[in-house]
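K.L.:
got a predicted model here, sequence first, then my questions.
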Amino acid sequence: MNKSSILLIVAAVYGLTAVALGAMGQHAFGLVPGTRESLLFQHAYTYQLIHALLLIWVASQFDQGFWVRSAAYALILGVLMFCGGLYLLVFAGKTAFSWVTPVGGSLIILSWLNLVIHGFKRLKKKP
């Protein structure tokens, strides 16, 4: 199995779990609309779903070089840490693992920056 196929699977799992968690958050978890927990939860699954879609695109471009590969790895870990950290905050409160949320957010930002750099590199190569 090649790495782009693995990325596609991870993206699909992120998308699947984001949609499932979004539905469960609305119907099964007892989150009260408008509360801090409800807003954090909504933020987590929205970011997860958006970045699952980005990861699908990144998987299709994986062989384009270092910056895309770096974006893919930062995105996988960033979504896991950022969204997972928010889910943990909603359901367990502040824990010893709360530090993962801002680190994950930074990794997501880094993945977007890597794609910006990749875009500029491609622009320089085109006549």
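P.N.:
Perfect, thanks for sending it.

K.L.:
from here on, contacts and neighbour counts on C-alpha atoms
P.N.:
Fine.

K.L.:
which element is the residue lying closest to Trp99 once chain neighbours are set aside on?
P.N.:
What sits nearest to Trp99 in space, not counting adjacent residues and going by C-alpha to C-alpha, 6 or more residues apart in numbering, is Gly85, at 7.9 Å. Of the helices and strands defined by DSSP states H and E, Gly85 is found in helix 66-92.

K.L.:
show me what contacts His43?
P.N.:
For His43, no residue meets the contact criterion (C-alpha atoms under 8 Å, 6 or more residues apart in numbering).

K.L.:
quick check: which element contains it?
P.N.:
Going by DSSP H and E, His43 is part of helix 36-60.

K.L.:
ok, Ala20 next?
P.N.:
When elements are defined using DSSP H and E, Ala20 is found to belong to helix 3-27.

K.L.:
what's in contact with that helix?
P.N.:
31, 38, 41-42, 45-46, 48-49, 52-53, 55-56, 59-60, 62, 72, 76.

K.L.:
second structure follows, compare the two:
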Amino acid sequence: MHAAPDREARLVLGFGALLAATGVAMAALGSHAFADILVGKAALRFDSALRLHLMHAPALLALGATRGLARTRWWQAAAIAIALGCIVFCGGLYLAALDVSAVVLAVVPAGGSLMMLGWVTALVGYVRGPAS
């Protein structure tokens, strides 16, 4: 019998589920509502955002489900960095692709860096294992 996930794990699981739902919505919007405006670079940006958006949904679900396998502070830092990174990276690319604002492209690399940092942080937390 597994213990019920704690509040932090439930938040990460919930955010993973939210990413999945919004990812499906963005895929539908991209192929229907935005189909005429997503050409060239805009289509590439939207596709990159969508790919990472949808990849991080099950990844965050896995992170939330494995809460007890990593050191708490490392796990918390990883979850925050990955979630924020996904919002900044994917959100920035979506906005740029839809020509809402090209200025946001300046923060997209920071979002990608946050996601990478988050996964490296998760790696360290899992390798170190839970606190004894």
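P.N.:
All right, it came through fine. Just so it is clear, the model here is predicted, and its values are computed rather than measured.

K.L.:
let me see the TM-score of these two.
P.N.:
Once the chains are laid over each other, their TM-score by TM-score structural alignment, normalised by the length of structure 1 reads 0.85; 122 aligned residues with a C-alpha RMSD of 2.0 Å.

K.L.:
quick check: closest non-adjacent residue to Leu31 of structure 1.
P.N.:
Taking C-alpha to C-alpha, 6+ apart as the measure, Leu31 of structure 1 lies nearest to Ser38, with 5.5 Å between them; neighbours along the chain are not counted.

K.L.:
so what does that neighbour match up with in structure 2?
P.N.:
Ser38 of structure 1 maps onto Ala43 of structure 2 when the alignment is built from TM-score structural alignment.

K.L.:
its match touches Ala96, doesn't it?
P.N.:
No: assessed by C-alpha atoms under 8 Å, Ala43 of structure 2 is found out of contact with Ala96, at 10.2 Å.

K.L.:
quick one on the thing from earlier: what range does the helix holding Ala20 of structure 1 cover in structure 2?
P.N.:
Counting by TM-score structural alignment, helix 3-27 of structure 1 sits on residues 8-32 of structure 2.

K.L.:
same deal with stretch 104-116 of structure 1?
P.N.:
Using TM-score structural alignment, stretch 104-116 of structure 1 lines up with residues 111-123 of structure 2.

K.L.:
how about the one residue sitting closest to the centre of structure 1, what does it touch?
P.N.:
The central residue of structure 1, meaning the one whose C-alpha is nearest the mean C-alpha position (C-alpha atoms, centre = their mean), is Val79 at 2.9 Å. Val79 of structure 1 makes contacts with Tyr47, Gln48, His51, Gly104, Gly105, Ile108, as judged by C-alpha under 8 Å, 6+ apart.

K.L.:
in contact with the second one: list those residues for me.
P.N.:
Residues near Gln48 of structure 1 by C-alpha under 8 Å, 6+ apart: Tyr14, Gly15, Ala18, Val79, Cys83.

K.L.:
so what corresponds to the fourth one in structure 2?
P.N.:
In structure 2, the residue paired with Val79 of structure 1 according to TM-score structural alignment is Cys86.

K.L.:
what about that match, distance to Leu50 of structure 2?
P.N.:
Between Cys86 of structure 2 and Leu50 of structure 2 the computed distance is 10 Å (C-alpha to C-alpha, to the nearest Å).

K.L.:
joint contacts of the two?
P.N.:
Where contact means C-alpha under 8 Å, 6+ apart, no residue is in contact with each of Cys86 of structure 2 and Leu50.

K.L.:
quick check: the residue nearest to Phe34 of structure 2 when sequence neighbours are not counted vs Gly92 of structure 2, distance?
P.N.:
Nearest residue to Phe34 of structure 2, sequence neighbours excluded (C-alpha to C-alpha, 6+ apart): Leu98, at 7.9 Å. As defined by C-alpha to C-alpha, Leu98 of structure 2 lies at a distance of 10 Å from Gly92 of structure 2.
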